[in-house]
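Colleague: could you look at this predicted model? Sequence included:
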Amino acid sequence: MSAFRLDADQVAYARRVSDIAVEHLLPLTGTAEGRVNRPLLRAMGEHGLLRGLFGGAPDEPARDAAALQLCLLRESLAQVSGEAETALALQGLGSYPILQSGSAELVQRWIPQVIAGDAVAAFALSEPGAGSDAAALELRADPEGDGWALTGEKIWISNAPEADVYTVFARTTPDARARGVTAFAVPGDAPGLSGEHLDMLSPHPIGRLVFDGVRVDRAAVLGDVDAGFAVAMRTLDLFRPSVGAFAIGMAQAALDATLQHVRERTVYGAPLAQQQSVAHRLADLVTELEASRLLVYAAASAYDAGDDRDAQPRRSAMAKLYATEAAQRIIDGCVQLHGARALQHGHLLEHLYRDVRSLRIYEGASEIQRTIIARDLIGKVSSR
């Protein structure tokens, strides 16, 4: 694939998202730290941003997601507000499996509410003993009548325990690893489902869920029984490049603030930007940022084009790995160029420094992305 360039419509879309975020979303942020910000979600729904998760215009029905549009949406929001970006992304991650693999009845029940910002969605995969090794999950789905009873625990689940609907991955066949997992759509008010909030480094709605015989029937199944792992992986293949886009947006915000700072900050009688070491550091940071952006856009556009689907997990892994690792370095470098003021509570760089750290862990830690890339590379060499 050749070097990537956005067309005029895509540039205009990104600008429109940014304008909406500044005017309508930013005033609603910072009021619900560590909890779901429902007014913010409703505002996103009112302005059509949540429909953008699924590639549709405001007056179109929800359809399969467009990966590049999702990346532009997340990057544009992240440059304005990490809270708004995270709220939007969690809606998509939690609801996309329903749109992708749910029955017509499930789609009609939940997706319009998610798009309107009236229902909060969550993706419940991780467990205390099954984070990076998702195939090791132990939440049991025991046969009961014409359905199952879910028993066990999920942890580090974004939007828990406040979500209205959870995409839950549970073990329907013991000792079968990835081949014995089924995905279910579980209402947040289901009898037997409880949970608690968790306090994290960055204020973020995240929690623990406890399933005490939560009853689900066959209508709640997403995809096929024992094929839930494929539902999870298809969702992550789509969303991993957009995690990279989130990282790019945060890194761009940090770099923009730093460029302004080094032009205005005087050291030894001249702007800090005139120091060669500073100028060269900025050159390195912006090069990493542009490389990240190209890798993310290329992975997303390949997903949309349907190019070599077998290679998509590797492309998605490369995009997430490079962009999130680079964003950590870029934001750290921007903090260094700001000095102590960037560490003061409430400073933009202080927020970004805390917020960027989790991106290298969730939706597959960097080490897992390297494993996916290496497995694909080595497998192709071995098959020649």
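Modeller: Done, it's in. Residues are numbered from 1 along each chain as shown.
Colleague: from here on, just use CA atoms for contacts and neighbour counts.
Modeller: Fine.
Colleague: from the chain's centroid, how far away is the helix or strand where E290 lies?
Modeller: Element membership for E290, per DSSP states H and E: helix 276-305. Chain-centre distance of helix 276-305: 19 Å, with Cα atoms, centre = their mean, to the nearest Å.
Colleague: following it, which helix or strand shows up next?
Modeller: Heading C-terminal from helix 276-305, the first helix or strand you meet, by DSSP H and E, is helix 312-338.
Colleague: name the helices or strands packed onto whichever helix or strand comes after that next one?
Modeller: Tracing the chain C-terminally past helix 312-338 and defining elements by DSSP H and E, one meets helix 348-355 next. Applying 3 or more Cα pairs under 8 Å, 6 or more residues apart in numbering; DSSP states H and E, one finds that helix 348-355 makes contact with helix 228-264, helix 312-338.
Colleague: how much space between the residue of the chain positioned farthest from its centre and Q276?
Modeller: Centroid-distance maximum for the chain: G269 at 44.3 Å, with Cα atoms, centre = their mean. From G269 across to Q276, the span is 15 Å (Cα to Cα, to the nearest Å).
Colleague: turn the helices and strands packed on helix 348-355 into TSV, columns for mean neighbour count.
Modeller: TSV is the format used below for these (neighbours: other Cα atoms under 10 Å):
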stretch	mean neighbour count
helix 228-264	23
helix 312-338	24
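Colleague: next, format the ones you listed as CSV and append distance to A67.
Modeller: Below are the helices and strands packed on helix 348-355 laid out as CSV (distance: least, Cα to Cα, whole Å):
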stretch, distance to A67
helix 228-264, 6
helix 312-338, 11
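Colleague: out of those, nearest to H204?
Modeller: helix 228-264 (15.0 Å; Cα to Cα).
Colleague: figure out how far that closest one is from the centre of its chain.
Modeller: So, by Cα atoms, centre = their mean, the centroid of helix 228-264 is 9 Å from its chain's centroid.
Colleague: and for stretch 226-235?
Modeller: 17 Å.
Colleague: contacts for it?
Modeller: By Cα atoms under 8 Å, 6 or more residues apart in numbering, the residues outside stretch 226-235 that reach it are 93, 96-97, 101, 135, 169, 171-173, 178-183, 222-223.
Colleague: put this next to the first one:
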Amino acid sequence: MTAFSLNPEQTAWCAELRTLADERLRPLAEKGEPGRVNRPLVEALGELGLLDHLFAGEGPGASPATRAPHAVSGALGLCLLRESLAYSCTEAETALALQGLGAHPVAAYGSARQREQWLTPARAGRAVAAFALSEPGAGSDAAALALRAAPDGASSWRLTGEKCWISNAPEADFYTVFARTTPGAGARGVTAFLVPADRAGLTGTPLDMLSPHPIGALAFDGVTVTGDDVLGEPDRGFRVAMTTLNRFRPSVGAFAVGMAGAALDATLAHTAQRDAFGGKLKDLQAVAHQVAEMATRTEAARLMVHAAAAAYDRGEPDIARRAAMAKLMATETAQYVVDAAVQLHGARALQRGHLLEHLYREVRAPRIYEGASEVQRTIIAKELYADAAVPARSATPQPTTPEETSA
């Protein structure tokens, strides 16, 4: 199997997932309230075995009908899952992804007790998880976290500060929280904690955002955490965060590709049927070329996402660069494709409830969360220069003309 084509088993699984999303998940999504956790939808994802694919191995609760074939396990399987769900039901895809983001640190770094108490119900859809990294002054700059974990005895801390733009907050049942345990140490002084939502001193407020899924702020007023709440090791929480983000960044791209695919197919159908200027819209060269560009960019993004996921599964050393490239390419492409689809549909696409109106609101946020596009470019450039190992004395000479300076 290569990263550049899907075999019949994989293709059939994707088709099955789209049908499942249409028939079982979309009706539940339509009953949900925007900006609120849709617990029946999360529970359905667990009952259908789909949440099992977020974590290593396949849980015993996965049904035979939806259990992924061996050939589509791992990061590639996760990408195919997210793309397929996003194509048919973005709400189901988002609920699944947020559950994975919040609970993956528990699966990867949690103790046996933590996994039993929180990962088991999270995989079943009975406990809602959240990933609490961003702060008012530390969004993409994760090393600048200010949430303070002050020592409180030999093996406990008190958390004081804020988290902001946290998906599933304030309705999650537990949070993976990143806090500063060593002041002035940058990324080296951050610790990851598993904090139950009912812990004394923890409160939350919902935020009214463009995206329809729940996002909120959290306030920590001396919240007590102990060594039993640590995920991984003290002062090594940045590694927990980056491992999780590297795991999910290619699949954020898959989410974007799924939305782009849905917008593209809607545009193909519309332009083939719509009468305009004495013919069909598709007969206008400007329209046909636009659709061709949309399709080409979508396919390029899909291939880049698959390649990054395959590299992750093989354990290749350049996964940070590949994941950043995949997220950057796919999210920027999806924004372009959905915007072009709206333009080709005209005013009808702006009506509340239209597929493209929905996608237009959904597609904007992925260019910001889990590392904004600018952060992805920074990661890519840093990795490229590290690989090249260019000595300082071989730097490009300073430009001597205005034209060279502007270039």
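Modeller: Perfect, thanks for sending it. Since we're looking at a predicted model, the values are computed, not measured.
Colleague: in stretch 190-210 of structure 1, which residues are buried?
Modeller: For stretch 190-210 of structure 1, a neighbour-count test (16 or more other Cα atoms under 10 Å) marks 193-195, 197-198, 202-210 as buried.
Colleague: got those as JSON lines, with secondary structure and distance to P58 of structure 1 columns?
Modeller: Listed next are these as JSON lines, based on DSSP: H, G, I helix; E, B strand; the rest coil; distance: Cα to Cα, whole Å:
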{"residue": "L193", "secondary structure": "strand", "distance to P58 of structure 1": "34"}
{"residue": "S194", "secondary structure": "strand", "distance to P58 of structure 1": "35"}
{"residue": "G195", "secondary structure": "strand", "distance to P58 of structure 1": "34"}
{"residue": "H197", "secondary structure": "strand", "distance to P58 of structure 1": "33"}
{"residue": "L198", "secondary structure": "coil", "distance to P58 of structure 1": "35"}
{"residue": "S202", "secondary structure": "coil", "distance to P58 of structure 1": "32"}
{"residue": "P203", "secondary structure": "coil", "distance to P58 of structure 1": "31"}
{"residue": "H204", "secondary structure": "coil", "distance to P58 of structure 1": "28"}
{"residue": "P205", "secondary structure": "coil", "distance to P58 of structure 1": "27"}
{"residue": "I206", "secondary structure": "strand", "distance to P58 of structure 1": "29"}
{"residue": "G207", "secondary structure": "strand", "distance to P58 of structure 1": "32"}
{"residue": "R208", "secondary structure": "strand", "distance to P58 of structure 1": "34"}
{"residue": "L209", "secondary structure": "strand", "distance to P58 of structure 1": "33"}
{"residue": "V210", "secondary structure": "strand", "distance to P58 of structure 1": "36"}
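Colleague: surely E332 of structure 2 and A365 touch.
Modeller: No: the criterion here is Cα atoms under 8 Å, and E332 of structure 2 misses it with A365 at 10.8 Å.
Colleague: one step back: of the buried residues of stretch 190-210 of structure 1, which pair is most distant in space?
Modeller: Greatest spatial distance in the buried residues of stretch 190-210 of structure 1: L193 and S202, 25.8 Å, computed using Cα to Cα.
Colleague: Y303 of structure 1 versus T235 of structure 1, what's the distance?
Modeller: Taken as Cα to Cα, the span from T235 of structure 1 to Y303 of structure 1 is 12 Å.
Colleague: no wait, D332 of structure 1
Modeller: In terms of Cα to Cα, D332 of structure 1 sits 31 Å off from Y303 of structure 1.
Colleague: and E33 of structure 1, by the same measure?
Modeller: Using Cα to Cα, we find E33 of structure 1 at a distance of 34 Å from Y303 of structure 1.
Colleague: please identify the buried residues of stretch 352-360 of structure 1?
Modeller: Here stretch 352-360 of structure 1 shows 352-353, 355-357, 359-360 as buried, counting by 16+ other Cα under 10 Å.
Colleague: distance from the chain centre to that stretch, please.
Modeller: Going by Cα atoms, centre = their mean, where stretch 352-360 of structure 1 is centred and where its chain is centred differ by 12 Å.
Colleague: mind checking the SS state of H104 of structure 2?
Modeller: At H104 of structure 2 the chain is in helix, as set by DSSP: H, G, I helix; E, B strand; the rest coil.
Colleague: is it true that it touches D52?
Modeller: No: counting by Cα under 8 Å, H104 of structure 2 does not reach D52; the two are 11.1 Å apart.
Colleague: circling back to that earlier point, what lines up with the residue farthest from the centre of structure 1 in structure 2?
Modeller: Mapped onto structure 2 by TM-score structural alignment, G269 of structure 1 lines up with G278.
Colleague: spatially nearest residue to E138 of structure 1 (excluding sequence neighbours)?
Modeller: With Cα to Cα, 6 or more residues apart in numbering as the criterion, E138 of structure 1 has its nearest non-adjacent residue at 6.2 Å, and that residue is R171.
Colleague: tell me the residue in structure 2 aligned with the one you found.
Modeller: In structure 2, R171 of structure 1 lands on R180 (TM-score structural alignment).
Colleague: ok, now which ones touch that match?
Modeller: Listed by Cα under 8 Å, 6+ apart, the contact partners of R180 of structure 2 are 145-149, 189-191, 235.
Colleague: could you dump the residues you listed to TSV with neighbour count and distance to W13 of structure 2?
Modeller: Formatted as TSV, the contacts of R180 of structure 2 follow (neighbours: other Cα atoms under 10 Å; distance: Cα to Cα, whole Å):
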residue	neighbour count	distance to W13 of structure 2
L145	25	41
A146	22	44
L147	23	43
R148	21	45
A149	24	45
G189	19	43
V190	31	40
T191	25	39
D235	21	41
